[in-house]
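Participant: predicted coordinates and the sequence they were generated for:
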Amino acid sequence: MTIQERQQEVIDEFSMFDDWMQRYEYMIELGKSLPLIDEKYKIDENLIKGCQSKVWVHAELEGDKLAFTADSDAIITKGIVAILIRVFSDQHPSEIIEADTQFIDEIGLKEHLSPTRANGLVSMIKQLKMYAIAYQTQLN
């Protein structure tokens, strides 16, 4: 499944909910299903800078695709990173680098987050793309 198809899937799922309380509950459920990061990767260098809560993200190259794992100490933030990992994991680094994140606006996520969480969301996206850039150079 492509990044765009996964983004559309997220948009479709979020459109099923009438209000933001239901969407928050759904994000919490997504966070519970997040493939957890191995404890050995819960280190400072894997922490996302700019997040109010602690968010660790680890990336590994599997063949020519990136696989992400993550965790957070905050339940909503864990749901946010779960959405991003679902969209970007198991994709080629060049596709991650080129992908837009318009789906975040389409589901209304950024506007329904506190300013600090919205900044954290931007930082998470930036970090996933930085991993992709680093691994893309290894593939070339």
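Facilitator: That came through fine.
Participant: could you use CA atoms for every contact and neighbour count after this?
Facilitator: Will do.
Participant: which residues are in contact with the most centrally placed residue in the chain?
Facilitator: Geometric centre of the chain, nearest residue: residue 84, 2.2 Å, by C-alpha atoms, centre = their mean. If a contact means C-alpha atoms under 8 Å, 6 or more residues apart in numbering, then residue 84 has residue 125 as its contacts.
Participant: next secondary structure after the helix or strand containing it?
Facilitator: Per DSSP states H and E: residue 84 is located in helix 75-88. Sequence-wise, the next helix or strand downstream of helix 75-88 (DSSP H and E) is helix 93-98.
Participant: one more structure, for comparison:
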Amino acid sequence: MASEAFEDIVDTFEFLEDWEDRYRHVIDLGKAMDPLEEAFRVPATKVDGCASQVWLLPEIEGTGPNATFRFRGESDAMIVRGLIAVLVALYSEQSVSDVLKIDAPAELARLGLNDHLSAQRSNGLRAMIERINLLASQAAAA
């Protein structure tokens, strides 16, 4: 169920055998994202449970379970910004009902991230996934 954008990341990870290169790629994905405007870096968009500062801004088009899910994000840490880019690739352009069906831990395991992130980063990633699921649940019920 992963998007084409996420599958591209999986393919790139398979090509890059060295974890330093993979980290660099994740950081590059984050650098390629447009920055989140300061006006959206507010408590309502802030993700709790992350060691770094993280904001996720939902941009949902339509209503109900078939609404299209998109979000933008920002972090003060480059690797976390890259992880946000990976999550954008995984979730964006899906219906909110499909977002809720995505097994993010299984999809991210395909990248091997579970074995190469610190405990703090793993907790932060889990917090971002929980926030995304909450946003999708709220949108599906609207």
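Facilitator: Thanks, I have the structure now. Quantities reported herein were computed from a predicted structural model and do not represent experimental measurements.
Participant: overall similarity of the pair, as a TM-score.
Facilitator: Put the two chains on top of each other and the TM-score (TM-score structural alignment, normalised by the length of the first structure) is 0.91; 137 aligned residues with a C-alpha RMSD of 1.4 Å.
Participant: still on that earlier bit, please say which position in the second structure the residue nearest to the centre of the first structure maps to.
Facilitator: Matched by TM-score structural alignment, residue 84 of the first structure corresponds to residue 87 in the second structure.
Participant: so how far is residue 142 of the second structure from that match?
Facilitator: Distance, residue 87 of the second structure to residue 142 of the second structure, using C-alpha to C-alpha, to the nearest Å: 23 Å.
Participant: residue 73 of the second structure too?
Facilitator: For residue 73 of the second structure, the distance to residue 142 of the second structure equals 22 Å [C-alpha to C-alpha].
Participant: look at these two and report which has more neighbours.
Facilitator: Taking other C-alpha atoms under 10 Å, residue 73 of the second structure and residue 142 do not tie; residue 73 has more neighbours (28 against 11).
Participant: SS state for the nearest residue to that one once chain neighbours are set aside?
Facilitator: Of all residues not flanking residue 73 of the second structure in the chain, residue 56 sits nearest, at 4.4 Å (C-alpha to C-alpha, 6 or more residues apart in numbering). Assigned by DSSP: H, G, I helix; E, B strand; the rest coil, the conformation of residue 56 of the second structure is strand.
Participant: show me the contacts for residue 56 of the second structure.
Facilitator: Contacts for residue 56 of the second structure (C-alpha under 8 Å, 6+ apart) come out as 45, 46, 47, 71, 72, 73, 74, 128.
Participant: surely the second one meets residue 52?
Facilitator: This points to residue 46 of the second structure. No - taking contacts as C-alpha atoms under 8 Å, residue 46 of the second structure lies outside contact range of residue 52: 10.4 Å.
Participant: got the end-to-end distance for stretch 52-72 of the first structure?
Facilitator: With C-alpha to C-alpha as the measure, the ends of stretch 52-72 of the first structure fall 11 Å from one another.
Participant: in the longest helix anywhere in the first structure, what counts as buried?
Facilitator: For the first structure, the helix that runs over the most residues, judged by DSSP state H, is helix 115-139. By 16 or more other C-alpha atoms under 10 Å, the buried positions in helix 115-139 of the first structure come out as 117-121, 123-125, 127-129, 131-133, 135-136.
Participant: in stretch 12-19 of the second structure, what's buried?
Facilitator: Within stretch 12-19 of the second structure, the residues that count as buried by 16+ other C-alpha under 10 Å are residue 13.
Participant: please consider this matter closed, and thank you.
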